[in-house]
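> sequence first, predicted model second:
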Amino acid sequence: MPRAILDGTVLAESPNTVVIEGNHYFPDESVNHEHLTGTATETVCYWKGTARYYSAVVSETVFRDIAWYYPDPSQEAASIKNYVAFGRPVQVEL
């Protein structure tokens, strides 16, 4: 089962990830939100839409904008609506 791990802490775990462009997107209900805080950062993907970001706090270290999600993705990316993906240094174990 895919798990997103940062510094020994499991940030998400689910057998129902969606893989797009090499990133595992985890269903929101599988994400451990106690370690995440929303940020004001937004980016735009030409085909997925506008992404919002989370920072993570693990072992008293803040990892800024380490996770992202699409609250209102394009029709082509509807399968990842409210799914969360993680960037480096988060490791996704399968």
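Sure thing, it's come through.

> hey, let's count contacts and neighbours off CA atoms from now on
Will do.

> surely residue 42 touches residue 49?
No: between residue 42 and residue 49 there is no contact under C-alpha atoms under 8 Å: 10.2 Å.

> alongside the first one, take a look at this:
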Amino acid sequence: MKATIGNRVIATADAEDLVMIEGNWYFPPSSVRWSELAPSATPYTCPWKGPASYYSLVDGPEDVAWAYVTPGATAVERVGKDFAGFVAFDRAVVISE
């Protein structure tokens, strides 16, 4: 699977390594090209996943990605897999095979 915006590839991973949560694919942190992203100051806390860290595209749109660096234990149980640090992308990012 690949996450792209324009002609920029932000992440690539095998489909079995991704996690689907609420309609969003979450990529493992090791599959993300962190040089394409910069931390954002946008605050957000999901009622059941916990605090999120947002990322903006370097020289591009803001807040195109997010991750739950330390999701709560009940969130991990609910998802069925530890998704700590996994990165999901805004709809502006195309997820393809």
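Arrived safely. All of these numbers come straight from a predicted model, not from anything done at the bench.

> ok, residue 42 and residue 49 of the first structure, which is more surrounded?
Between residue 42 of the first structure and residue 49, counting by other C-alpha atoms under 10 Å, residue 49 is the more crowded of the two (16 against 13).

> how close does that one get to residue 77 of the first structure?
Applying C-alpha to C-alpha, to the nearest Å, one obtains 8 Å for the distance of residue 49 of the first structure from residue 77 of the first structure.

> what's the answer for residue 26 of the first structure, then?
14 Å.

> of these two, which one has the most company?
When neighbours are counted by other C-alpha under 10 Å, residue 26 comes out ahead of the other of residue 26 of the first structure and residue 77, with 27 against 14.

> counterpart of the more buried one in the second structure?
Mapped onto the second structure by TM-score structural alignment, residue 26 of the first structure lines up with residue 27.

> its match contacts residue 21, correct?
No: with contact defined as C-alpha under 8 Å, residue 27 of the second structure does not count as touching residue 21 (10.9 Å).

> residues touching residue 33 of the second structure, list them.
If you count contacts by C-alpha atoms under 8 Å, 6 or more residues apart in numbering, residue 33 of the second structure has them with 9, 10, 11.

> including secondary structure, could those residues go into JSON lines?
JSON lines is the format used below for these (DSSP: H, G, I helix; E, B strand; the rest coil):
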{"residue": "9", "secondary structure": "strand"}
{"residue": "10", "secondary structure": "strand"}
{"residue": "11", "secondary structure": "strand"}
